[in-house]
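# Attaching a predicted model along with its sequence, questions to come.
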Amino acid sequence: MKDLVKLSLILVLSVSIFSCSDGEDGAIGPAGPEGLAGAQGTQGIQGDPGDPGDPGTANVIYSDWIPNGFTPGGGLLQKVFTLANAQQITDLGVNLDTSTVLVYGRGDILLVVGDEVFPLPYENRSTEERYTYTTTNQGSIRAVGFAASNTDNDFDRFDDYRYVIIPGGVAVSSTSSATKSTPDYTTMSYKEIATLFNIPE
């Protein structure tokens, strides 16, 4: 009789265990509340803009040494010869109105140290001659000689001449801030210009 009771209990427990293990999954519970948003990060500091650069001076143009073209004699108080005509300037693709033009004369001025290069304008006080240059409305570059008296006036102080054209984006006579930041090339020696723009002797 005791064995029958034990067997009955074992059978009831077994049925209960299998009934629980084969039960269906429960329904999915409701979604939980949305979490709080994180704090916004600090915005990065923008760097200061750099200072504007100087106007470009690429494609600097320089001539070969041009032999003295002043006509000798004649007793004239002024003589002119052309270093570059309008067509040559046009072919170079530059605008002289927005460029810096420099002209140099070369010669054995002191007759002891050999050839030297001097920027124009140049004044020879012993002969009362003045050498300078002009750029014309037509776009040419000319060397000009002035004399105080009508002697022979050969204007032969220099053996040859060279011009240098430094193209720019603004007229050299402008008072804009861009022009003010551009170096004054007219105050530099020929050696400084030649070194700056890699111009051979």
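Structure's in. What do you need?
# contacts and neighbour counts: CA atoms only from here.
Will do.
# How about the secondary structure of residue 26?
Under DSSP: H, G, I helix; E, B strand; the rest coil, residue 26 falls in the coil class.
# quick one: it from residue 17, how far?
Relative to residue 17, residue 26 is positioned 18 Å away (C-alpha to C-alpha, to the nearest Å).
# Looking at these two, which is more packed in?
residue 17 (10 against 6; other C-alpha atoms under 10 Å).
# State whether the more buried one is indeed within a helix.
Yes. Using three-state DSSP, the assignment for residue 17 is a helix.
# what about residue 87, helix or strand, and which?
helix 86-92 (DSSP states H and E).
# now that helix, how far from the centre of its chain.
24 Å (C-alpha atoms, centre = their mean, to the nearest Å).
# Could I get the buried residue list for that helix?
86, 89 (16 or more other C-alpha atoms under 10 Å).
# How far off centre is the following helix or strand past that helix?
Using DSSP H and E, the next helix or strand after helix 86-92 towards the C-terminus is strand 99-107. Relative to the centre of its chain, strand 99-107 is centred 22 Å away, using C-alpha atoms, centre = their mean.
# those strands in the protein, which residues are they?
Secondary structure of the chain by DSSP state E: the strands cover 61-62, 66-67, 78-84, 99-107, 116-119, 122-124, 129-135, 141-147, 160-167.
# Show the contacting residues for the most centrally placed residue in the chain.
For the chain, the residue nearest the mean C-alpha position is residue 56 (3.2 Å; C-alpha atoms, centre = their mean). Shown in contact with residue 56 (C-alpha atoms under 8 Å, 6 or more residues apart in numbering): 168, 169.
# take a look at this one as well, against the first:
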Amino acid sequence: MKRLMHSLPFLLLIATAVFFTTSCSKDGDPGPAGQQGQKGDKGDKGDPGTGGPQGEPGTANVIYSDWLDIVYKPDTVHTAGGTIDTIGYFAFADAPKLTTDILNKGEVKVYLNFTTAADPTITSLPYTELSGVFIRYVAYKETLEFYASINAGTYQDNTGAKRLQYRYILIPGGTTARKSTTIDWKDYQAVKTYLGLKD
């Protein structure tokens, strides 16, 4: 009997534990969410990735012509004495992609190669000299009109190479300006490199 009395509290403890274990269920309502923990420390910066391959030079939306042969005609007047005087020379070049939109919002650049493609000497138009020589142009839809004080038309030298060829560049508006680069539009080599032009 004494042994039973000593074992009774132990048996009651086991019975209570078994009762609570079997009566608890996982099907009850979830309890409230706990508070969010504090943000952890920032980790170390990882190593930079390897760079991708360099892309081909692009020209964005820029349109440019080949080197063009230009033929000038004399601009003449009749004098009171009945003679005909030449007061200048004019020429035209087709520019089919020169639109009204480019004229209003974009940019037109024209260059002249004084020498040959093998040994170029290039200037931008309009061109003037102290002697009074000038070559200039006017741009309108799909056309460039040239006017000069001399016959500045394309010709072949005694080697058969062409001299005095012209090229135009059309830059449409409405595109994002390139940043951090100042381009000298009178320097053809700088323009050629900047726009990725090919001869």
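That came through, no problem. Since the structure is predicted, the reported quantities are computational estimates derived from the model, not experimental observations.
# What value does the TM-score take for this pair?
Once superposed, chain against chain, the TM-score is 0.55 (TM-score structural alignment, normalised by the length of the second structure); 153 aligned residues with a C-alpha RMSD of 4.5 Å.
# Distance to residue 189 of the first structure and mean neighbour count for the strands of the first structure - can I get that in CSV?
Conversion of those to CSV gives the following (distance: least, C-alpha to C-alpha, whole Å; neighbours: other C-alpha atoms under 10 Å):
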stretch, distance to residue 189 of the first structure, mean neighbour count
strand 61-62, 15, 16
strand 66-67, 19, 15
strand 78-84, 20, 18
strand 99-107, 10, 22
strand 116-119, 7, 18
strand 122-124, 13, 15
strand 129-135, 16, 19
strand 141-147, 19, 21
strand 160-167, 13, 21
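# can these go into CSV with extra columns for distance to residue 183 of the first structure?
Below are the strands of the first structure laid out as CSV (distance: least, C-alpha to C-alpha, whole Å):
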stretch, distance to residue 183 of the first structure
strand 61-62, 17
strand 66-67, 27
strand 78-84, 25
strand 99-107, 11
strand 116-119, 17
strand 122-124, 22
strand 129-135, 21
strand 141-147, 22
strand 160-167, 11
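# so which of those strands comes closest to residue 91 of the first structure?
Closest to residue 91 of the first structure of these is strand 78-84 (C-alpha to C-alpha; 10.6 Å).
# Now that closest one on the second structure. Mean distance?
Averaged over the aligned pairs, strand 78-84 of the first structure sits 2.8 Å from the second structure after superposition, using mean C-alpha distance after the TM-score superposition for the first structure.
# which outside residues touch that strand?
Residues contacting strand 78-84 of the first structure (C-alpha under 8 Å, 6+ apart): 66, 69-71, 140-147, 161-163.
# Residue 133 of the second structure -> the first structure?
Alignment note: residue 133 of the second structure maps to residue 129 in the first structure; criterion TM-score structural alignment.
# Kindly report the same for residue 188 of the second structure.
Checking with TM-score structural alignment, residue 188 of the second structure has residue 190 as its match.
# Same check on residue 3 of the second structure?
In the first structure, residue 3 of the second structure lines up with residue 13, judged by TM-score structural alignment.
# Tell me, how many residues neighbour that match?
Neighbour number of residue 13 of the first structure under other C-alpha under 10 Å is 11.
# what's the distance between the residue nearest to residue 156 of the second structure when sequence neighbours are not counted and residue 69 of the second structure?
Among residues not flanking residue 156 of the second structure along the chain, residue 162 sits closest, at 4.4 Å (C-alpha to C-alpha, 6 or more residues apart in numbering). According to C-alpha to C-alpha, residue 162 of the second structure and residue 69 of the second structure sit 8 Å apart.
# anything in contact with each of the two?
Contacts common to residue 162 of the second structure and residue 69, judged by C-alpha under 8 Å, 6+ apart, are residue 154.
# which non-adjacent residue is nearest residue 169 of the second structure?
residue 64 (4.3 Å).
# The one you found is in contact with residue 167, isn't it?
Yes. Applying C-alpha atoms under 8 Å, one finds residue 64 of the second structure in contact with residue 167, separated by 7.4 Å.
# Which neighbours do those two have in common?
What both residue 64 of the second structure and residue 167 touch, as defined by C-alpha under 8 Å, 6+ apart, is an empty set.
# which one in the second structure is aligned with residue 159 of the first structure?
Using TM-score structural alignment, the partner of residue 159 of the first structure in the second structure is residue 164.
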